[in-house]
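Enquirer: Take this sequence and fold it.
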Amino acid sequence: MSTLHRCLALLTLCCALPLHAADLRIDMGPNTHVWTTAQLLRRADAKSVTIPDDVAFHHTMRYRAVPLRALLPELAQGDRLKFVANDGFSVDIAADALLKPSGAQAWLAVEDPQHPWPSLPGNKGDAGPFYVVWINPAAAHIGGEQWPYQLARIERVDDVAMRFPATAPAASVPADSPVRHGYAVFQRTCFACHTLNGEGDARMGPDLNIPHSPTEYLSTAMLRAFIRNPQSLRRWPEGRMIGFPTQQSLSDADLDAVIAYLKYMAQHKVEKS
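Expert: Next up, the predicted model:
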């Protein structure tokens, strides 16, 4: 076969292959399962779901999707799941959100290579190959960070304080302290993109305590405004932080609590060698 024929054959093969086919790894320890795009699309429980006001696309979207709970047969009350995306985003979701009959339903949207999804708004790339979407998310108090897209793997993990002790307030901090509440809010929001004291899974944003906490160089008012709208501090169209502009995405009380936590942690830096 001539070089030209080989090139033409390779080009034909590449054109015939699905463009965004991928694998999703689910590690429930000790059991691990890898699902391919084709396998998920062929499942008997795959169906078309409509998501009003989709978090990633900001309008109604329709997906071919599988009930997320059906892919996690070993899931039990009290478990925590880590969802890791290809772009460095990582978020923990409590199993209770998936197991309680609250009315909220989590679905794994699967991008069909023959019918790819549109690009994300703001030149943020693609949401595929897998995306966790929710029907009636408010019933389980599901925030925007709990809609991970570009999903690569799901893992059962220990709670954050056990995995990353340098992020946790001291045991002497009262359970009803704003710092303790702020730590919970931090895990649900900031920790999906940032590390703290060098600990965490996410790789999208900078560390929020080392070498300096934002509470050390921004006034509380400026930090509050920045968290609400990052572009209010520095106009940067390519910035990846989207902010928390509404009470639904982050209440004023939760915002004050997470700032209290950051101020506390600024006095408890842990330098990693």
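Enquirer: okay, CA-based contacts and neighbour counts for the rest of this
Expert: Noted.
Enquirer: Can you list the residue ranges for helices in the protein?
Expert: Applying DSSP state H to the chain gives helices spanning 3-16, 37-42, 96-99, 160-163, 178-188, 220-228, 252-266.
Enquirer: chain center to the third one, what's the gap?
Expert: What it means is helix 96-99. 16 Å (CA atoms, centre = their mean, to the nearest Å).
Enquirer: could you list every residue that touches the closest residue in space to residue 45 that isn't next to it in sequence?
Expert: Using CA to CA, 6 or more residues apart in numbering and skipping the chain neighbours, the partner closest in space to residue 45 is residue 66 (6.1 Å). For residue 66, the contact set (CA atoms under 8 Å, 6 or more residues apart in numbering) comprises 40, 43, 45, 46, 47, 107, 108, 109, 110.
Enquirer: In a markdown table: the helices of the chain, plus distance to residue 200.
Expert: Converted to a markdown table, the helices of the chain look like this (distance: least, CA to CA, whole Å):
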| stretch | distance to residue 200 |
| --- | --- |
| helix 3-16 | 38 |
| helix 37-42 | 29 |
| helix 96-99 | 22 |
| helix 160-163 | 8 |
| helix 178-188 | 10 |
| helix 220-228 | 20 |
| helix 252-266 | 15 |
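Enquirer: Tell me which of those lies nearest to residue 90.
Expert: Closest to residue 90 of the helices of the chain, according to CA to CA: helix 178-188, at 10.5 Å.
Enquirer: Might one say that residue 132 is in contact with residue 108?
Expert: Yes: in this structure, residue 132 is within contact of residue 108 by CA atoms under 8 Å, at 4.7 Å.
Enquirer: Mutual contacts of these two, please.
Expert: residue 68.
Enquirer: hey, where'd the strands end up in the stretch 101-250 of the chain?
Expert: Listed in chain order, the strands of the stretch 101-250 of the chain (DSSP state E, counting those that start in this stretch) span 105-110, 130-135, 151-157.
Enquirer: Could you also give me the structure for this next sequence, so I can compare it with the first?
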Amino acid sequence: MPRLLAVVALCLSLLTLSALQAAELRLALPAGKRSWDSHALLAHPQARDIEVSADVSYKRTMHYRAVPLAALLQGVQAGDHLQVVALDGFAAELPAAPLLGRTGAQAWLAVEDPAKPWPPLAKGKPSAGPFYLVWIDPQQSAIGPEQWPFQVSTIRLLAPVAERFPALLPDAKADAEVQAGFAQFQKNCLACHRLNGAGDAQFGPDLNLPHNPTEYFADAFLQRYIRDPQSLRRWPQGKMPGFPPEVLSDRELQQLIGYLQHMSKRKLPPTAQ
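Expert: The predicted structure is shown next:
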């Protein structure tokens, strides 16, 4: 029996290593479609060893072998819009300008070395690899936690969210605060959640169907929930991160809630879209 267990453990280790070696990043950009495997990216001429302080996913300083993301975004212009899709269905909607920036916050694609795997994100969970979008000096460009997608599988050029998903749009007569709330929703929520069935995320529940959170949370409790989800609903499988004031200011939080309240009166069943 011990020998059998040892053989099983060895097979599992080999399968894990094989999966890492086979990791592939898919790009669909103006220059065309291309795939990079982890070994090719580790050997990229612009790959560097970088230090990331206050890593969003690991909550500590981390060191990575990484490639400047701009070096991989051939043909992408500052006014373009990109979507970064993770293996678990997380779909970050990102304006291209910060990703291409050479000053201020700088975006890097960290690449997990099959021979030196990163630590798990938590007990019983995988690592952030094989590819992880990390930032140096994120505070200089107000980069939020949803702009740090890990376990990345695909980066693609798409039309802006408002063009692709009109069911997300507030009424054209909505005031500037609601419009600003829509921007906050795109930045902080759309990577995990759909609304009115619209969006590409496959991670969290729809935030308008069948019910909008403003319909079942008192305002103060909704604010508290967004700030620290586990403070109201504590369970081991909870995945929603908190949004402290340094990530989402009090005014931005009110704008986001204002957008959700507005959209609670604009429910559009998926069959009607």
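Enquirer: And the TM-score between them?
Expert: Overlay of the two chains. TM-score (TM-score structural alignment, normalised by the length of structure 1): 0.91; 263 aligned residues with a CA RMSD of 2.1 Å.
Enquirer: out of the strands of the stretch 101-250 of structure 1, nearest to residue 85 of structure 1?
Expert: Going by CA to CA, the one of the strands of the stretch 101-250 of structure 1 nearest residue 85 of structure 1 is strand 151-157, 4.2 Å.
Enquirer: which of the contacts of residue 66 of structure 1 lies closest to residue 33 of structure 1?
Expert: Nearest to residue 33 of structure 1 among the contacts of residue 66 of structure 1: residue 40, at 12.1 Å, using CA to CA.
Enquirer: Surely the closest one touches residue 46?
Expert: Yes: when contacts are counted by CA under 8 Å, residue 40 of structure 1 is listed as touching residue 46 (7.3 Å).
Enquirer: Between those two, which is the more surrounded one?
Expert: residue 40 (22 against 18; other CA atoms under 10 Å).
Enquirer: contacting residues around that one?
Expert: Counting by CA under 8 Å, 6+ apart, residue 40 of structure 1 has contacts 46, 66, 110.
Enquirer: try 10 Å this time
Expert: 23, 24, 46, 64, 65, 66, 71, 108, 109, 110, 111, 112 (CA atoms under 10 Å, 6 or more residues apart in numbering).
Enquirer: winner for burial among the strands of the stretch 101-250 of structure 1?
Expert: strand 105-110 (a mean of 25; mean count of other CA atoms under 10 Å).
Enquirer: what helices or strands is that one leaning on?
Expert: Judged by 3 or more CA pairs under 10 Å, 6 or more residues apart in numbering; DSSP states H and E, the packing partners of strand 105-110 of structure 1 are helix 37-42, strand 47-51, strand 61-67, helix 96-99, strand 130-135, strand 151-157.
Enquirer: and stretch 108-126 of structure 2, how far apart are its ends?
Expert: 21 Å (CA to CA, to the nearest Å).
Enquirer: Sorry, slip of the keys, the one I care about is stretch 34-47 of structure 1.
Expert: End-to-end distance (CA to CA), stretch 34-47 of structure 1: 20 Å.
Enquirer: One more: stretch 161-179 of structure 2?
Expert: 13 Å.
Enquirer: for stretch 207-222 of structure 1, same thing?
Expert: Termini of stretch 207-222 of structure 1 sit 19 Å apart (CA to CA).
Enquirer: Which positions within that stretch qualify as buried?
Expert: 207, 208, 209, 210, 213, 214, 215, 220 (16 or more other CA atoms under 10 Å).
Enquirer: Any figure for the gap between the nearest residue to the second one once chain neighbours are set aside and residue 146 of structure 1?
Expert: Excluding its sequence neighbours, the residue lying closest to residue 208 of structure 1 (CA to CA, 6+ apart) is residue 196, at 5.2 Å. Distance, residue 196 of structure 1 to residue 146 of structure 1, using CA to CA: 20 Å.
Enquirer: And residue 69 of structure 1, by the same measure?
Expert: Counting by CA to CA, the gap from residue 69 of structure 1 to residue 146 of structure 1 is 15 Å.
Enquirer: likewise residue 135 of structure 1?
Expert: Residue 135 of structure 1 is 12 Å from residue 146 of structure 1, by CA to CA.
Enquirer: cool, and residue 92 of structure 1?
Expert: 8 Å.
Enquirer: Over to residue 126 of structure 1?
Expert: 17 Å.
Enquirer: More neighbours: these two, which one.
Expert: Ranked by neighbour count (other CA under 10 Å), residue 126 of structure 1 and residue 146 place residue 146 first, with 22 against 15.
Enquirer: From residue 186 of structure 1, how far out is the more buried one?
Expert: Taking CA to CA, one finds residue 146 of structure 1 at 13 Å from residue 186 of structure 1.
Enquirer: for residue 39 of structure 1, same thing?
Expert: 36 Å.
Enquirer: Which of the two has more residues huddled nearby?
Expert: residue 186 (21 against 10).
Enquirer: My read is that the more buried one contacts residue 259, right?
Expert: Yes: Residue 186 of structure 1 lies in contact with residue 259 (CA atoms under 10 Å); the separation is 9.1 Å.
Enquirer: Give me the neighbour count for the residue nearest to residue 208 of structure 1.
Expert: For residue 196 of structure 1, using other CA under 10 Å, the count is 23.
Enquirer: try residue 33 of structure 2
Expert: A count of nearby residues for residue 33 of structure 2, using other CA under 10 Å, gives 10.
Enquirer: which residues does it contact?
Expert: Counted by CA under 10 Å, 6+ apart, residue 33 of structure 2 has contacts 26, 27, 156.
Enquirer: Tell me the spacing between the residue mapped onto residue 248 of structure 2 from structure 1 and residue 185 of structure 1.
Expert: In structure 1, the residue equivalent to residue 248 of structure 2 is residue 250, according to TM-score structural alignment. Residue 250 of structure 1 sits at a distance of 9 Å from residue 185 of structure 1 (criterion: CA to CA).
Enquirer: and what of residue 179 of structure 1?
Expert: For residue 179 of structure 1, the distance to residue 185 of structure 1 equals 10 Å [CA to CA].
Enquirer: thinking residue 83 of structure 2 is in contact with residue 157, fair?
Expert: Yes: using CA under 10 Å, residue 83 of structure 2 and residue 157 qualify as a contacting pair, with a distance of 6.5 Å.
Enquirer: Can you work out which residues contact both of those two?
Expert: By CA under 10 Å, 6+ apart, the residues touching both residue 83 of structure 2 and residue 157 are 28, 94, 95, 96.
Enquirer: Take those and lay them out in CSV including distance to residue 263 of structure 2 and neighbour count.
Expert: CSV is the format used below for those (distance: CA to CA, whole Å; neighbours: other CA atoms under 10 Å):
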residue, distance to residue 263 of structure 2, neighbour count
28, 32, 18
94, 22, 22
95, 23, 18
96, 27, 19
